[in-house]
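Novice: How does the following fold in three dimensions:
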Amino acid sequence: MQTNQLLLIFCGALLLLGLLAFFAGRSKATRLRSAGTAMFAQPDQYAWFTVLSTAGPAVVVSALGAFVLLLMGADIPTLYLLSASLVIAAIGLMASLNQVKPDFHARQAIERVIRMVLAGAALISIFTTFGILFSIISEALRFFQMHSFWEFITGTTWNPGASFLASAGRGDGSGAEFGSVPLFAGTFMITAIAMLVAVPIGLLSAIYMSEYAPRNVRTIAKPVLEVLAGIPTVVYGFFAAITVAPIIVNIAGFFGLDASYNNAVAPGVVMGIMIIPFISSLSDDVINSVPDSMRQGSLALGMTKGETIRDVVIPAALPGIISATLLGMSRALGETMIVVMAAGMRPNLTANPLEDMTTVTVRIVAALTGDQEFASAETLSAFALGLVLFAVTLTLNLVSVLMIRRFREKYRVNNL
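Specialist: Predicted structure coming up:
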């Protein structure tokens, strides 16, 4: 019998056991209550406790068993694992029915189960983060055993061609160069251009919609603006390559400047347009959360509406605005498709945004989708780039947290 058929049978059997547990638990609690016995919970609460005690352990055992089998590579038939889970479910059913007594607090037991489920969900997210970090670090260390970490961080030339030839059996890869400075320079330049576009437009639009726009305008403008967040990045890439890049080239030519069709301005501008909804929507929510009493107090002291926004509303909402800006920056740092289609894939260390350049994420995709072996230096360099990019993003987040805390303390002191 195939695995999918076994899983279907297991789910059906577990569902039947759950229904049996629900009706059996409620029936027993109803009988006790009808006999005039004082109960600490409602019959339905006893029923749900019985269901959780029946299905919960079975699901946990089957999930953990499957995870352990995949992790250890053990060859244990799926039938045995699912059968053991159903046996545990039956044992849980009998044990929970035995717990349905007048002095049993079913509500508190359900609350404990819910607390455990929520804690488990939080732990899953934490363990997933550590798992991702562990996988990146382990592969990055293999790369740094082949090439110097210092040269990787400070090198100004990215030329892994010799490594590709070595993976094909043509050479020893000694001429490969993995200097990541051009990649990070391109990443930061395109991100900076995107933020120069997104932050002013996003923040000003948020101020308008929260402070000036009539209700009917706001109900139309905000959803239309947020539609930009749902457009696929491939569409943005086409727009950057076909429409924006030629416009940038023509404008540069009008001023006597040479511009490549794969320049950094086009993807930066389009990426900024893509980020506008993130900054605008979050900033709008933060500005709306500022108490109206602060606005009214400022106006009562004779300040104009513009002065109130500048001196009262924006300082109060600044921590949230900073968070929205950093969220948009993280989105820009990790963007790939727009840069692939509009900026190209050539590492180029330059301060001229009109020249072509690439980003870290583009090289990661190129390294992991090529024809070279997985153990080659070029492929492993993707994990090294990912590790450094993760460190950069983490540093930005830590700096933002410190800035937000410091500003909150300063703002609190100034308003005492």
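Novice: use CA for all of it now, contacts and neighbours both
Specialist: Will do.
Novice: Residues in contact with stretch 123-135: which ones?
Specialist: residue 387 (C-alpha atoms under 8 Å, 6 or more residues apart in numbering).
Novice: separation between residue 352 and residue 257?
Specialist: 11 Å (C-alpha to C-alpha, to the nearest Å).
Novice: which helix is the longest one in this structure?
Specialist: helix 106-146 (DSSP state H).
Novice: helices or strands up against the helix or strand just after that helix?
Specialist: Next along the chain after helix 106-146, taking DSSP states H and E as the criterion, comes helix 149-154. Packing partners of helix 149-154 (3 or more C-alpha pairs under 8 Å, 6 or more residues apart in numbering; DSSP states H and E): helix 181-207.
Novice: Look at residue 347 and say how many residues are nearby.
Specialist: Look at residue 347: counted by other C-alpha atoms under 10 Å, it has 24 neighbours.
Novice: Repeat that for residue 99.
Specialist: 17.
Novice: next one: residue 71
Specialist: 9.
Novice: ok, it to residue 128 distance?
Specialist: 14 Å.
Novice: Equivalent analysis for residue 276, please.
Specialist: 30 Å.
Novice: Of those two, which one has the most company?
Specialist: The neighbour count for residue 276 versus residue 128, taken as other C-alpha under 10 Å, is higher for residue 276 (27 against 12).
Novice: Mind telling me what element the more buried one is part of?
Specialist: Counting by DSSP H and E, residue 276 is part of helix 265-288.
Novice: Report the buried residues of that helix.
Specialist: 265-284, 286-288 (16 or more other C-alpha atoms under 10 Å).
Novice: One more sequence to fold, the one below, so I can look at both together:
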Amino acid sequence: MALSWILLTLLALAVLGYFAGRSRALASAEGDARALHSLPSYYGYNVALTALVPALGLLILWLLVQPLIVNNTVSGMIPDTAIAEGSDRGLVMSEVRRVAYGLDGAIASGLLSEVQARNADADIEALTQSLKDAGQVLTQDISKPILLAAQKYRSMTSTGSTAMQIMVLVVALLGAAFAYIRTHREFRARNVVEQGILALLLLAASIAILTTVGIVLSMLFETMNFFQLHSWKDFFFGSTWAPNFRGGSELSILPLLWGTLYISVIALLVAVPIGLFAAIYLSEYATGATRSIAKPLLEILAGIPTIVYGLFALLTVGPALVSLFGDGGALGLGWMASSNAVLTAGLVMGIMLIPFVSSLSDDIINAVPQSMRDGSLGLGATKSETVRQVVLPAALPGIVGAILLAASRAIGETMIVVMAAGAIAKFSGNPFEAMTTITTRIVSQLTGDTDFASPETLVAFALGLTLFVITLGLNIFALYIVRKYREQYE
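Specialist: Predicted coordinates for the structure are as follows:
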């Protein structure tokens, strides 16, 4: 509620600042807009942006920094004796936050008063029961250190929230006042506003880069912790994936990497020919009416959630393959014992990737200059020869990029593999057997009760970082191919 209130207040100040700045500029020119350096609206935008942008920047920074300060302060209050064997300080802090939020929920439901929630000498059992009666989730019984830490957490969070509201409003008012005082007929409001907008655009462009850097660093630090507990040689060069939270785990990425690449290759063998042929037909042979119907229908596949594809693989494709290749199947081969298999996941994933390949390839083929087609046809080439020898070579860089994008999408897919390929990590060339992938194992290692001090949990970050490097390599290779072949047609 506090955040919504402060955002609405900032928006109201910006609106008022716009009209105030515009009116002051016109008043300084005695109502003659022609005497102003900039249009009247620029003066209003200047006051509104000066009030809004710095205040929003402070708000975002405060929301990012305050939790770090509160967590570090409260974490230092927890004695080592309050940390049970097999746990760590991070898990205890999770329980502290859960109790703090539970106290807030109990107060909101009327089962606790603010005085009772702040009472350091409260009856622990009665307080625990009150939180459970209020529907709050507690994973363990509340201890005295956890209660004190939760109360401190609530106090610091409340104080910080109040201070944030005051500081953000002060900054907004000071910004509006500063911009309002500077407003006069000679002020270059247009230049200031355009420079401010340029800075905002630059910031927006930087968010994606900063987010990528943050993701990489977060995975890198946890991966370094993993390699302090587990041999990197076993991870990269071992041959067995057998996690055991009781110790003695064998955590090699190679069986998972094999399953990932195997399923992705099958998916691309399905998606690339069908998608590319569909793109050629839509761009070169289909009439306008056919294209207007077929292309949207084809792209509907891209909007289907992957969990639906997983259900389709589990309930339809898998049993169909078993009835064809399994014991007593139509072919009587006995190759496939279960619907969970590499082939099942690969076929369904390939269907999912068809719109990625077809839509991108269609746009790329349409971008080939019509003059190249006309020149080929004018020299006596047939339609098919023109497509094969002129259009496709000219569009090759973009088509390669589309295929590699589909490959990256296949490597990162999770739900279809979970429901259709099984969970067995092994080396096998048989597409009718169950296997698993890197993404599936990441989900498995981080599901349920996790101990972030164990290599069996931290291995998920090493797997994620490796997967990131693989997809980054695919993208770099795609850029290399595009640049190499594009030069031939520029």
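Novice: residues in structure 2 aligned with the helix holding residue 276 of structure 1?
Specialist: Mapping helix 265-288 of structure 1 onto structure 2 (TM-score structural alignment) gives residues 343-366.
Novice: Show me where structure 2 has its strands.
Specialist: Along structure 2, counting by DSSP state E, strands occupy 241-242, 250-251.
Novice: So which of those strands is nearest residue 312 of structure 2?
Specialist: strand 241-242 (28.5 Å; C-alpha to C-alpha).
Novice: In structure 1, point out the residues matching that closest one.
Specialist: Against structure 1, strand 241-242 of structure 2 falls on residues 158-159 (TM-score structural alignment).
Novice: Then stretch 399-412 of structure 2?
Specialist: The aligned range for stretch 399-412 of structure 2 is 321-334, by TM-score structural alignment.
Novice: Was I right to think residue 179 of structure 2 contacts residue 44?
Specialist: No - using C-alpha atoms under 8 Å, residue 179 of structure 2 is not in contact with residue 44; the gap is 9.4 Å.
Novice: between these two, which one's more packed in?
Specialist: Remark: of residue 179 of structure 2 and residue 44, residue 44 carries more neighbours, 27 against 22, as counted by other C-alpha under 10 Å.
Novice: who touches that one in this structure?
Specialist: So residue 44 of structure 2 contacts 17, 18, 19, 20, 21, 22 (C-alpha under 8 Å, 6+ apart).
Novice: of those, which stay in contact in structure 1?
Specialist: Of the contacts of residue 44 of structure 2, the ones still in contact in structure 1 (both residues aligned by TM-score structural alignment, their matches' C-alpha atoms under 8 Å) are 17, 18, 19, 20, 21, 22.
Novice: Narrow those residues to those in helices?
Specialist: Using DSSP H, these in helices are 17, 18, 19, 20, 21, 22.
Novice: Just put those in CSV and tack on distance to residue 236 of structure 2.
Specialist: Formatted as CSV, these follow (distance: C-alpha to C-alpha, whole Å):
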residue, distance to residue 236 of structure 2
17, 60
18, 60
19, 64
20, 65
21, 63
22, 65
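Novice: Looking at the residues you listed, spot the one nearest residue 378 of structure 2.
Specialist: residue 18 (61.7 Å).
Novice: leaving aside the residues next to it on the chain, what's closest to that closest one?
Specialist: Sequence neighbours aside, residue 44 is the residue nearest to residue 18 of structure 2 in space, at 3.7 Å (criterion: C-alpha to C-alpha, 6 or more residues apart in numbering).
Novice: What's the match for that neighbour in structure 1?
Specialist: Using TM-score structural alignment, residue 44 of structure 2 pairs with residue 47 in structure 1.
Novice: Quick check: that match vs residue 347 of structure 1, distance?
Specialist: Distance from residue 47 of structure 1 to residue 347 of structure 1, by C-alpha to C-alpha: 64 Å.
Novice: Same question for residue 309 of structure 1.
Specialist: Counting by C-alpha to C-alpha, the gap from residue 309 of structure 1 to residue 347 of structure 1 is 44 Å.
Novice: Whatever residue of structure 2 lines up with residue 28 of structure 1: how many residues sit nearby?
Specialist: Structural alignment (TM-score structural alignment) places residue 28 of structure 1 against residue 24 in structure 2. Residue 24 of structure 2 has 21 neighbouring residues, counting by other C-alpha under 10 Å.
Novice: Same check on the one 3 residues further on?
Specialist: Using other C-alpha under 10 Å, residue 27 of structure 2 is surrounded by 14 other residues.
Novice: so what's it up against?
Specialist: Residue 27 of structure 2 touches nothing, counting by C-alpha under 8 Å, 6+ apart.
Novice: give the contact list for residue 154 of structure 1.
Specialist: 179, 180, 181.
Novice: Could you rerun that using 10 Å?
Specialist: 178, 179, 180, 181, 182 (C-alpha atoms under 10 Å, 6 or more residues apart in numbering).
Novice: Just give me the mean distance for the match of strand 241-242 of structure 2 relative to structure 2.
Specialist: Mean deviation of stretch 158-159 of structure 1 from its aligned counterpart in structure 2 after superposition (mean C-alpha distance after the TM-score superposition for structure 1): 0.6 Å.
Novice: What of stretch 51-58 of structure 1?
Specialist: Mean for stretch 51-58 of structure 1 is 0.9 Å (mean C-alpha distance after the TM-score superposition for structure 1).
Novice: I'd like to check what contacts that stretch. Which residues are they?
Specialist: So stretch 51-58 of structure 1 is contacted by 14-15, 17-25, 45-48, 50, 63-64, 82-97, 109-110, 113-114, 117 (C-alpha under 10 Å, 6+ apart).
Novice: quick check, distance from it to the centre of its chain.
Specialist: Relative to the centre of its chain, stretch 51-58 of structure 1 is centred 31 Å away, using C-alpha atoms, centre = their mean, to the nearest Å.
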